[in-house]
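Peer 1: coordinates only, sequence not included:
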């Protein structure tokens, strides 16, 4: 595994220096870069995967979590600039989809936009009024994660693990509550949206509204499953991503 020498934000589990395109993957609330280790393994060497590591988890657990989604997008976009020497796409699941959208906006404004934005398990930003759910206790947070099936029960039953992940989870849920979409230009890059047909957090009609956020192409894939459908449907999700990225133009030599 390698990471940028100048930034703690990215984990490169399968370096692929000859890949024509990178895929920058943004985790869900409470998630970490290692969630995308299987993605890096499957896409290399044709696609080089950079998994984002938010502060407050795993090897960044001693850092305070970022409590604002816009602040998170600012920091990631700044860290991503050195990696924009090669065509890249963004993929985000749940909270990561909202962060990815805001990163794409910032990168396009800077003249280094992504080739594609892939979003998963998240309603369109124009429908986002901030998540109303406000857990009063840690027990409510754990119950919500169990319901969404985002973390194995064995991890949630381990008290030491819970102590490590709960601060990041609370910060991420707070960031989602505080997020407010600011109207602006639609993205220049195409958007491909995924959702599970039983996802209570991302109804099909709400995910379909992502088409309003791009001036380029839009695609929607509805797959069997709930909020974490992509764990069971990973092969199908990655097949779609491979097909979409196969036509990415190769960067000209510097």
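Peer 2: Happy to help now that I have it. Bear in mind that the values here come from a model prediction, so they are computed numbers and not experimental data.

Peer 1: make it CA atoms for all contacts and neighbour counts henceforth
Peer 2: OK.

Peer 1: quick one: the strands in the stretch 51-200 of the chain?
Peer 2: Assigned by DSSP state E, counting those that start in this stretch, the strands in the stretch 51-200 of the chain fall at 88-93, 117-120, 191-196.

Peer 1: tell me how far the nearest residue to residue 156 once chain neighbours are set aside lies from residue 207.
Peer 2: The shortest distance from residue 156 to any non-neighbouring residue, by C-alpha to C-alpha, 6 or more residues apart in numbering, is to residue 162 (6.1 Å). Residue 162 is 31 Å from residue 207, where distance means C-alpha to C-alpha, to the nearest Å.

Peer 1: and these two? Which one has more around it.
Peer 2: residue 207 (24 against 15; other C-alpha atoms under 10 Å).

Peer 1: give the contact list for the more buried one.
Peer 2: Contacts for residue 207 (C-alpha atoms under 8 Å, 6 or more residues apart in numbering) come out as 121-124, 193-195.

Peer 1: contacts only, for the residue lying closest to residue 46 once chain neighbours are set aside.
Peer 2: With C-alpha to C-alpha, 6+ apart as the criterion, residue 46 has its nearest non-adjacent residue at 5.0 Å, and that residue is residue 19. Contacts for residue 19 were tallied using C-alpha under 8 Å, 6+ apart; they are 44-48.

Peer 1: count the neighbours of the residue lying closest to residue 32 once chain neighbours are set aside for me.
Peer 2: Nearest non-adjacent residue to residue 32, counting by C-alpha to C-alpha, 6+ apart: residue 53, 5.7 Å away. Number of residues near residue 53 (other C-alpha under 10 Å) recorded here: 22.

Peer 1: for comparison:
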């Protein structure tokens, strides 16, 4: 798997060249996740859609960089890296923590007069939902148990002490950014929002995913899939269908 940095910027990875693309999709990973999580999506969409995956500091090719413990700062830096990506119609997709980063990046684009075609938020409660979560204050074993419960990481990796030592710092900083985040009261975007969620996700009840309705002045839709927090890994065909329908509709419009 080869990642091509966008214009040399370490925040942005592109896995497939799509010179004829007329739409761009920017994808934001979950806590502890990396840009490569979206490689299969890029493989499916490349050609007509240029996919850019965000690479947060502290993992893979950026593992030597310190993780960011403030989600607003994370969004500021991601936006600076992406702000010239709107030369094509721009859609954002974020899973779990990435949903919040995508929302904040969308706000920053709109704040400088930019336009986002659509915001997809996956596996995350709406920002207006208040719930105390401080996984970042747990010991290493507690964080590993949380990740294991989510079934989002290959169990073999969790048994490898050397790999764990490499990923735990970024996991902890991501959780701290996620769990200390508070949206600006009344914060909304002008683009449509689609929330996606697994029907057995204990971290994102349907009512809390529905709360994303409060964050847009445009249309809202909620799509529910069979599965847990990482439903999108077990239901790739259905999720890809949602994205394909969106881009087909956008092209028609």
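Peer 2: Now that the structure is in, tell me what you want to look at. Source: prediction; values computed, not measured.

Peer 1: report the TM-score for the pair.
Peer 2: Overlay of the two chains. TM-score (TM-score structural alignment, normalised by the length of the second structure): 0.95; 250 aligned residues with a C-alpha RMSD of 1.4 Å.

Peer 1: so what does residue 25 of the second structure match up with in the first structure?
Peer 2: The pairwise alignment with the first structure assigns residue 25 of the second structure to residue 23, based on TM-score structural alignment.

Peer 1: repeat for residue 238 of the second structure
Peer 2: Match for residue 238 of the second structure (TM-score structural alignment): residue 236.

Peer 1: helix or strand for that match, which one?
Peer 2: Using DSSP states H and E, residue 236 of the first structure maps to helix 234-245.

Peer 1: what residues of that helix count as buried?
Peer 2: Buried residues in helix 234-245 of the first structure, defined by neighbour count with 16 or more other C-alpha atoms under 10 Å: 237, 240-241, 245.

Peer 1: helices or strands up against it?
Peer 2: helix 37-43 (3 or more C-alpha pairs under 8 Å, 6 or more residues apart in numbering; DSSP states H and E).

Peer 1: return the residues in contact with the residue lying closest to residue 103 of the first structure once chain neighbours are set aside.
Peer 2: The shortest distance from residue 103 of the first structure to any non-neighbouring residue, by C-alpha to C-alpha, 6+ apart, is to residue 73 (5.0 Å). By C-alpha under 8 Å, 6+ apart, the contact set of residue 73 of the first structure is 99-100, 102-103, 106.

Peer 1: any idea how far the aligned residue in the second structure for residue 73 of the first structure is from residue 227 of the second structure?
Peer 2: Aligned counterpart of residue 73 of the first structure in the second structure: residue 75 (TM-score structural alignment). Relative to residue 227 of the second structure, residue 75 of the second structure is positioned 29 Å away (C-alpha to C-alpha).

Peer 1: quick revisit: please pull up the equivalent of the residue nearest to residue 156 of the first structure in the second structure.
Peer 2: Match for residue 162 of the first structure (TM-score structural alignment): residue 164.

Peer 1: hmm, residue 157 and that match touching each other?
Peer 2: Yes. Between residue 164 of the second structure and residue 157 there is a contact under C-alpha atoms under 8 Å: 7.2 Å.

Peer 1: circling back: what sits against the match of residue 25 of the second structure?
Peer 2: Counting by C-alpha under 8 Å, 6+ apart, residue 23 of the first structure touches 47-50, 88-91.

Peer 1: quick check, it in a strand?
Peer 2: Yes. Assessed with DSSP: H, G, I helix; E, B strand; the rest coil, residue 23 of the first structure lies in a strand.

Peer 1: in what helix or strand does residue 16 of the first structure lie?
Peer 2: Using DSSP H and E, no helix or strand contains residue 16 of the first structure.

Peer 1: ok, it - contacts?
Peer 2: Contacts of residue 16 of the first structure by C-alpha under 8 Å, 6+ apart are 44-48.

Peer 1: between those residues, which has the most around it?
Peer 2: Counting by other C-alpha under 10 Å, top hit in those: residue 47 with 27 neighbours.

Peer 1: any idea what it aligns with in the second structure?
Peer 2: Under the alignment defined by TM-score structural alignment, residue 47 of the first structure corresponds to residue 49 in the second structure.

Peer 1: how close does that match get to residue 243 of the second structure?
Peer 2: For residue 49 of the second structure relative to residue 243 of the second structure (C-alpha to C-alpha), the value is 10 Å.

Peer 1: and for residue 102 of the second structure?
Peer 2: Residue 102 of the second structure sits 16 Å away from residue 243 of the second structure, going by C-alpha to C-alpha.
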